[in-house]
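In: Predicted model, plus sequence, below.
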Amino acid sequence: MTDTVVVIYSGGMDSFTLLHKAIAEGHRVHALSFDYGQRHVRELECASLVCRELAIPHKVIDIRALNAVMAGSALTGDLAVPEGHYEEDSMKTTVVPNRNMILLSLATGYAVTVAAQAVWFGAHGGDHAIYPDCRPEFVEKMDAVCRIANYQPVAIAAPFIRASKAEILGEGLALGLEYSQTWTCYNGRAKACGRCGSCVERREAFAAHGLRDPLPYEEEA
């Protein structure tokens, strides 16, 4: 029997690759996106366009009301978005408190509703230095809890949890994916800034494959 999975789909390149991986493996996919007041809400526009093209179910859940209890992040508040690499300590200002636990809890409820066997999300190896809720031990614990939280067990899977950004991109390139359909920059401007941690890591991934990122940047490399 083909499994049904809920893919948490931000519209960024990791979840874009994950979405197509699930489809390529023959799963029935329900895409789920969240508007939590992120500056880079443009990624949600990308997600909607892709899901329409793929003709797969897509829900965007507005959880901006939770900002009062998820405050203090450069992604949602007035703090400046830091520039540099993810491994730099300044990147801790991009942490949204408890974000993945909240999103996975909501996605698990949706999985029960649509009779899905699992929730997939795109945490990867490059996230480990800064984001506690993207580390293997977090995924393992959430998987254990969500399997017993309802009458219907739901698995939590992060297929890229030990992969680098370049490795994820490599998998997507092998699938023939078009990454101009994604948005990664933490700043929601007309062009990607090229300097925030998300942009830096993305450009490094393309460079590792000897390719140029198809997104337009404010400062071209």
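Out: Cool, got the structure.
In: contacts, neighbours, all on C-alpha from now
Out: Noted.
In: Which parts of stretch 98-116 count as buried, going by neighbours?
Out: For stretch 98-116, the neighbour count (16 or more other C-alpha atoms under 10 Å) marks N100, L103, L104, S105, A107, T108, G109, Y110, A111, V112, A115, A116 as buried.
In: now the strands: where do they sit in the chain?
Out: For the chain, strands defined by DSSP state E occupy the ranges 4-8, 28-35, 58-62, 118-120, 155-157.
In: what helices or strands is the second one leaning on?
Out: Here strand 28-35 touches strand 4-8, helix 13-24, helix 42-54, strand 58-62, going by 3 or more C-alpha pairs under 8 Å, 6 or more residues apart in numbering; DSSP states H and E.
In: now swap in the last one and tell me
Out: Contacting strand 155-157 under the criterion 3+ C-alpha pairs under 8 Å, 6+ apart are the following elements: strand 118-120, helix 136-146.
In: how long is stretch 60-72 end to end?
Out: 23 Å (C-alpha to C-alpha, to the nearest Å).
In: dropping in the other structure now:
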Amino acid sequence: MPHSSESTAVIYSGGLDSYTVLHRALREGLNVHALSFDYGQRHRRELDVATHVCQALSLPHQVVDIRAIHGLMDSSALTNSQYDIPSDDYASETLAATVVPNRNMVLLSLAIANAVNIGATRVDYGAHGGDHVLYPDCRPAFVDAMNQVAGIANFTPVTIHAPYLYASKADIVRDGLAMGLDYAHTWTCYEGKTLACGVCGSCRERLAAFAQNSVQDPLPYALSSPGNS
């Protein structure tokens, strides 16, 4: 593995996408500083998974508590337990309930600030093509605009690196499997219970990605769903 003096701040949720992005950066030989954000999400279990992975890899890792902003962005089923998590295909209009207002702009802004603070030249983040339908802040136009801002907002320019911006979830899994990654060390389910539910949009998309690669998802599931029979 090559070594570099260049550093990157990786937005690392503990999910499948950011887990793969984290390992891509490591394989580039970058000095990786992992950032996880507690914004009041119901699936906080992903933060525990992220902490475990970073400890195992001996990586610098900060879990940033931004729950104070919860009241500003609590209209989503991901942050407000009064709303049910939709159990439907990922592209369904019902899953608009999982949109957290402006989440990625908030997280990227904090990650850019951290990158400048630690002398990193890059912020890595796991937006991918499958997110484009539902999430405006995962689309290329948003990433391009944020990249322009990141280049002028500080005396030291920072680049936003989204390696899977035009890739599918199946592409990400394929890339990770080629790197030998163990996806048992990730968490995807929006419910955040002891076992992944297997029926929420996030679980369905994950299971479909493994099925498209003809590989069994290593996570156990509470309920059977398409791709997990």
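Out: Now that the structure is in, tell me what you want to look at. Quick caveat: nothing in here was measured; it's all calculated off a predicted structure.
In: After superposition, what is the TM-score?
Out: The TM-score (TM-score structural alignment, normalised by the length of the first structure) is 0.98; 221 aligned residues with a C-alpha RMSD of 0.8 Å.
In: re earlier: quick check: which of the helices and strands packed on strand 155-157 of the first structure is nearest to A192 of the first structure?
Out: strand 118-120 (26.5 Å; C-alpha to C-alpha).
In: Tell me roughly how far the closest one lies from the second structure on average.
Out: Compared with the second structure after the fit, strand 118-120 of the first structure shows a mean deviation of 0.7 Å (mean C-alpha distance after the TM-score superposition for the first structure).
In: Onto which residues of the second structure does that strand map?
Out: Aligned by TM-score structural alignment, strand 118-120 of the first structure corresponds to residues 122-124 of the second structure.
In: Touching the matching stretch from outside, list them.
Out: 7-11, 21-22, 25, 108, 111-112, 115, 158-163 (C-alpha atoms under 8 Å, 6 or more residues apart in numbering).
In: just stretch 54-64 of the first structure next, same as before
Out: Residues outside stretch 54-64 of the first structure that contact it (C-alpha under 8 Å, 6+ apart) are V29, H30, A31, L32, S33, F34, D35, Y36, G37, S48, C51.
In: which parts of that stretch are buried?
Out: H58, K59.
In: got it, and stretch 147-161 of the second structure?
Out: Under the neighbour-count criterion of 16+ other C-alpha under 10 Å, stretch 147-161 of the second structure has N147, V149, A150, P157, V158, T159, I160, H161 buried.
In: for stretch 204-216 of the second structure, same thing?
Out: R204, E205, R206, L207, A208, A209, F210, A211, Q212.
In: With distance to F142 of the second structure added, can I get those in a markdown table?
Out: Converted to a markdown table, these look like this (distance: C-alpha to C-alpha, whole Å):
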| residue | distance to F142 of the second structure |
| --- | --- |
| R204 | 26 |
| E205 | 22 |
| R206 | 24 |
| L207 | 27 |
| A208 | 26 |
| A209 | 25 |
| F210 | 28 |
| A211 | 30 |
| Q212 | 28 |
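In: Just flag the most distant two among the contacts of stretch 54-64 of the first structure.
Out: So, those by C-alpha to C-alpha: farthest apart are V29 and G37, at 25.1 Å.
In: Determine which member of these two has the greater number of neighbouring residues.
Out: Higher neighbour count among V29 of the first structure and G37: V29, with 21 against 16, using other C-alpha atoms under 10 Å.
In: what's the counterpart of Y86 of the first structure in the second structure?
Out: Checking TM-score structural alignment: Y86 of the first structure goes with Y90.
In: Can you give me the neighbour number for its match?
Out: Residues contacting Y90 of the second structure under the criterion other C-alpha under 10 Å number 21.
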